[in-house]
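# got a predicted structure plus its sequence, pasted below:
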Amino acid sequence: MSTDKQIFARRESEARSYCRSFDTVFTKAVGSEMTAEDGTTYIDFLAGCSSLNYGHNDPDMKAALMDHVSADGIAHGLDMFTAEKAAWLEAYEDIILRPRGMDDYKIMMTGPTGTNAVEAAMKLARKITGRRNIVSFTNAFHGMTMGALSLTGNAGKRNGAGCGSLCGVTHMPYDGAFGDGVDTLKQVEMMLDNSSSGIDAPAAFIFEPIQGEGGLNAASKEWMEGVARLAKKHGAMLIVDDIQSGCGRSGTYFAFEGMDVEPDMITQAKSLSGFGLPFACLLVKKEHDIWKPAEHNGTFRGNTHAFVTGRVTLEKFWKTDEFQSKVQEKAVMLTTGLQAVADVVPGAKLKGRGMMQGVDVGSGDVAEAICAKCFEKGLIIETSGADDEVVKVLVALTVSPENLRKGLDILLEAAREVTENNKIAAE
C-alpha cells in the first residue's frame, strides 16, 4: 500500500522544505543510497546535510544501538552519570582530543541541535567578558534560534524571526567577501582599531571554517589565523563553529587542523552521533568553564543513544589515519568531477574544500534546475549560497568510489542538459 502524500500537505507545517525538492516517500536507506516507496533507489549527495558523514545505517553502530536498547539500557538520563556517557567521553578524549594536543578542553552537553551549542557559546562568551557584542561574518549560518539567528547573515532566515530585535552582533566581511583582491581581514582590523567606528568591544568572534549554507566559502589559513590573532588582541573569545564542516567533512576531524588557531570554544553537532541521532556539544577551554550548575541546561542534553553510536564512530573511523587518508583521496576525486561540471556551465567555479565542495553556477535558478534534473536521474543533491547559486555536495565520507563517480556522472549530465536547454531558450 502506498502512502497518501496528502497527509503531509494537510497536517505538516508550511515550514517543511527538503521534501519540496525531493517529492517522494522514502522507506529505506543504506550507505549512500536511499530507496523510495516505489522502489526507486537514489544516490544520496546530501547525507542529512552532513549529519550522516558515515552513511545511512552503519552496521556496527546499528548493532551497538540495538544491543543497548534490547538490554534495557538507559534511553534518557538528563545529565546524570551513565556508563554510555563515560565510554563516549573517554573515547573522545583518547581518540580526538589528546592526539591533537587538545587535552585542555572540557565538553559541555547542550541541547541536541547545533543552534543550541551556538547559543551556549554566545552566552558563555558574554558571561566571561562582560561584553555583549559578537562579531560574526557575511554569509554566516549559525542556527535558527534567536541568538544564533542574530549571527546568521541570510535575509530569508532572519526574516523568519518575525521581528527586528536580532541585535548584539556586528557583521563583518568573511574571507573573499569582496573578491580575491580585497583583504577583508585588514578591513576588520581597521574597524576594530578605530575608536570612532561605532563598534563596541567584542565579547567574541565566531566563524565557520567553511560556510555550508553560505555557499561553501572556505576561509584561508591566513584569514583564520588572523581572526584568532584579532580575538586575542581585543580580549575576545574565539568561537569556531565546526558543526557542518567538522567530524571529517573538511578532510580532517576539525576543519581548522594544521593551522595556528586555538579556539576558546568549538561547536560540534551534525555527525557527532555518527548515526543521524540528535547530539550536540560545546568544547570549552577549561579556564573558561565558569558555568554554575544548570545555568545552561536542557531536557535532552546528552543523548544516551547517541553516546552509544558516537563511541562506535570514534573507535571505527578515527583510531588511525586510514579513514582520514581515504577521505582526502575521495576529495581529490570530488574536485576533479566538479571541475568537469564547472567546465560545462558558463562562468561557473568551484567552491569549498575537502568533502565539502560544490559548483557556483552563478544563478539560483540554474542551480535549482540542475538539482531538479539530478533528482529525475536518481541523485539527491541540494543548493546553498546567498541566492542558492551553489550546487553543493555533502555525500557521506564513506561513499564508495563507484557511487561517487556515478553520482558525479549524473551531476555532469544534468548540468549539460540544463546548460543546453538554457542556450536554446536564449536563441
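On my side now, so go ahead.
# CA only for contacts and neighbour counts going forward, please
Will do.
# go through the longest helix along the chain and flag the buried ones.
The longest helix of the chain (DSSP state H) is helix 401-426. Neighbour-count burial for helix 401-426, counted by 16 or more other CA atoms under 10 Å, picks out 403-405, 407-419.
# okay, now the one to match up with it:
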Amino acid sequence: MNHRTQVGIVGAGPAGLMLSHLLHLAGIESVVLEARSRQYVEERVRAGLLEQGTVNLLIETGVGDRLKRLGLTHHGIELRFGGRGHRIDLSGLTGGSTVAIYAQHEVVKDLIAARLAAGGQIIFEAGDVSIHDFDGPTPKIRYRIDGNVNLLSCDFIAGCDGFHGVCRPTIPAGVLTMYDRIYPFAWLGILAEARPSSDELIYAYHDRGFALHSMRSPEITRLYLQCAPDEDLGKWPDERIWEELQLRLAAGKDWKLNRGAVIQKGITEMRSFVVEPMHSGTLFLAGDAAHIVPPTGAKGLNLAVADVRVLARALTDYYASGNRDLLSSYSETCLRRVWKVQRFSWWMTSMLHRFPDDNLFDQRRQLAELDYVTTSRAASQTLAENYVGLPME
C-alpha cells in the first residue's frame, strides 16, 4: 500500500509523539511509525524527571491532566558527601521553578491517548523500516505490516527512533560529525516497592562510588549505584544492593533507607554523544537519535522535547509561509542548548563519580567542588538553573 502524509515520524517515544502532537495543533498531518507494540512502549521504564519547561509544554498543549494529578513536584535536591546532606533550593534560586517526578512511560501513554483521540495515525509493530530519497523533495519511508510492504511518501522525515534506530545510520558517510565519550563506569539501578526515604532526590558522593536516591511515586523508589561497565548482575543479590545503598547514602548513623521488594534491576551505561548537524536534506534527527547524555543530570527526555519544539515551530512556519529559514537553522538552534546540557551532565557526572584513574588529589578536588557548590549562592544557582532547565531556545 502506498499512502502520503506531510511529516513521516519514525519512533513513538517522547520525541516522535510530542512532535506529532505539536504538528496536529498547528494543522499539520503526520504519521508515526513504531517498531514495537503499543503495550511495549507504554510500559518501557525510562527517565522520570521533567524540567519546568517540559511540564509547562505538556500542560499548555492539553496533555498534562494526569501529570498535574499524579506528578510529584520537587522544589529542591540534596547533595550528600562526607556523611552530611546539603540541600540545593531549586525554587529559591530560580525564581520559583520546579521539577516534576513523572515517569517517561506515563508521558508516552498521555501522548498516545491524545493522538489517537484526535484521529492521529500511529502504526505500531512496523517492521523493516527504512528511509529513502531524503536528499530530494519527496522522501519515503518503507515498512512492513502484517507481512505487507507499505510505502509512506511525505515532505519531511523526523528521525525520532533513538540511539540505535535506523534513521541516523542512513545518512551517508562524511555528512555527520560524531562527538562521543564513554564513561568508565555504569549505574546498577533498581525499582523497589518501598516508600521513598526522602522527599527529594539525593545525589551522594562516597569513597565506594556514587549513589542516587530517586522515586517514581509515593510508593515506588528508584535507586542507583555506580558500578563497573561490565558488572555481573548475578553477583548482586538484593540484600547486597540494599546494604551498599545504605552505606553510600547514609547521612548520620540514624538515617535508614526504606527497603522493599525489588521489581526491576538493570545496568545503565554512561555515555555522552552528539552528532552534527542534526539534519540532512529533508531528514531531521531529534532526541536520542541525535544525542545521548549521561543520566546524572536527568536531561534525556527533556532534551528530546526541546528538539521537537524547535522542529515543530520550523515546520509550522514552513507550511504557513513557505519559508525554510527556521528549518535551515534547526541544527544550530538545537545544538546551542544540546551542548550546554552536555556540559552540565558531564559536570554533574565528573563531580559525583569515582573514576578508576583518580588519585588522592582528584578526590580532594571533587570534595572541594562539592563544598563550593553547596556553600556559594552563585555556584548553587548555576546548578539550579541548569537542573530545572535552560530556556528552550
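Done, it's in. Model, not experiment: these values are computed from the prediction.
# tm score of chain vs chain?
Taking TM-score structural alignment, normalised by the length of the second structure as the basis, the two superposed chains have a TM-score of 0.23; 153 aligned residues with a CA RMSD of 7.1 Å.
# what's the longest helix of the first structure packed up against?
Other helices and strands packing on helix 401-426 of the first structure, by 3 or more CA pairs under 8 Å, 6 or more residues apart in numbering; DSSP states H and E, are helix 322-344, helix 364-376, strand 379-380.
# format those as CSV; extra columns: distance to residue 158 of the first structure and mean neighbour count.
As requested, those are exported to CSV (distance: least, CA to CA, whole Å; neighbours: other CA atoms under 10 Å):
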stretch, distance to residue 158 of the first structure, mean neighbour count
helix 322-344, 31, 18
helix 364-376, 19, 21
strand 379-380, 27, 26
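# export those to JSON lines and tack on distance to residue 67 of the first structure?
Compiled in JSON lines, these are given as follows (distance: least, CA to CA, whole Å):
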{"stretch": "helix 322-344", "distance to residue 67 of the first structure": "25"}
{"stretch": "helix 364-376", "distance to residue 67 of the first structure": "36"}
{"stretch": "strand 379-380", "distance to residue 67 of the first structure": "32"}
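# can you say which of those is nearest to residue 84 of the first structure?
The stretch from those with the least distance to residue 84 of the first structure (CA to CA) is helix 322-344; that distance is 24.2 Å.
# in what helix or strand does residue 112 of the second structure lie?
According to DSSP states H and E, residue 112 of the second structure maps onto helix 104-117.
# buried set for that helix?
By neighbour count with 16+ other CA under 10 Å, helix 104-117 of the second structure contains the buried residues 104-112, 114-115.
# state the next helix or strand along the chain beyond the helix or strand harbouring residue 91 of the second structure.
Using DSSP H and E, residue 91 of the second structure sits within helix 90-93. Tracing the chain C-terminally past helix 90-93 of the second structure and defining elements by DSSP H and E, one meets strand 99-101 next.
# what's that following strand packed up against?
With 3+ CA pairs under 8 Å, 6+ apart as the test, strand 99-101 of the second structure has strand 49-50, helix 52-60, strand 72-74 packed against it.
# okay, these in CSV with distance to residue 24 of the second structure next?
Compiled in CSV, these are given as follows (distance: least, CA to CA, whole Å):
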stretch, distance to residue 24 of the second structure
strand 49-50, 23
helix 52-60, 14
strand 72-74, 28
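# including mean neighbour count, could the ones you listed go into CSV?
CSV is the format used below for these (neighbours: other CA atoms under 10 Å):
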stretch, mean neighbour count
strand 49-50, 28
helix 52-60, 17
strand 72-74, 19
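# for residue 226 of the second structure, find the nearest of these.
strand 49-50 (19.3 Å).
# tell me what angle the longest helix of the first structure forms with helix 322-344.
Orientation of helix 401-426 of the first structure against helix 322-344 (axes from the mean of the first three to the mean of the last three CA atoms, to 10 degrees) gives an angle of 20 degrees.
# can you spell out which helices and strands pack onto the helix holding residue 112 of the second structure?
Packed on helix 104-117 of the second structure, when contacts are counted by 3+ CA pairs under 8 Å, 6+ apart, are helix 14-25, helix 38-43, strand 121-123.
# just to revisit the earlier point, which among the buried residues of helix 104-117 of the second structure gets closest to residue 303 of the second structure?
Taking CA to CA as the measure, residue 303 of the second structure sits nearest to residue 104 out of the buried residues of helix 104-117 of the second structure, at 12.8 Å.
# so how far is residue 342 of the second structure from that closest one?
To residue 342 of the second structure, residue 104 of the second structure is 20 Å away according to CA to CA, to the nearest Å.
# how about residue 307 of the second structure?
14 Å.
# okay, those two: which has more neighbours?
Regarding residue 307 of the second structure and residue 342, a neighbour count based on other CA atoms under 10 Å identifies residue 307 as having more, with 26 against 22.
# assumed that one was part of a helix.
Yes: judged by DSSP: H, G, I helix; E, B strand; the rest coil, residue 307 of the second structure forms part of a helix.
# got the contact list for residue 50 of the second structure?
Applying CA atoms under 8 Å, 6 or more residues apart in numbering to residue 50 of the second structure gives the contacts 99-102, 301-302.
# for the first structure, which segments count as helices?
Residue ranges of the helices in the first structure, as given by DSSP H, are 6-11, 18-21, 47-50, 59-70, 83-91, 114-129, 146-151, 155-159, 184-193, 221-233, 304-317, 322-344, 364-376, 401-426.
# of all the ones you listed, which one is nearest residue 358 of the first structure?
Among these, the nearest to residue 358 of the first structure by CA to CA is helix 322-344 (6.8 Å).
# packing partners of the closest one?
When contacts are defined as 3+ CA pairs under 8 Å, 6+ apart, helix 322-344 of the first structure sits against strand 349-353, strand 356-360, helix 401-426.
# thought residue 215 of the second structure was touching residue 101?
Yes: taking CA atoms under 8 Å as the contact criterion, residue 215 of the second structure and residue 101 are neighbours in contact, 7.4 Å apart.
# which of those two has more residues huddled nearby?
When neighbours are counted by other CA under 10 Å, residue 215 comes out ahead of the other of residue 215 of the second structure and residue 101, with 27 against 22.
# need the nearest residue in space to that one, chain neighbours excluded.
Nearest residue to residue 215 of the second structure, sequence neighbours excluded (CA to CA, 6 or more residues apart in numbering): residue 221, at 4.1 Å.
# doesn't residue 193 make contact with the one you found?
Yes: counting by CA under 8 Å, a contact exists between residue 221 of the second structure and residue 193, whose distance comes to 6.6 Å.
# helices of the second structure, start to end?
Remark: helices of the second structure, listed N- to C-terminal, are 14-25, 38-43, 52-60, 65-70, 90-93, 104-117, 167-170, 238-249, 300-321, 325-328, 330-352, 360-375, 377-388; assignment by DSSP H.
# good, wrapping up.
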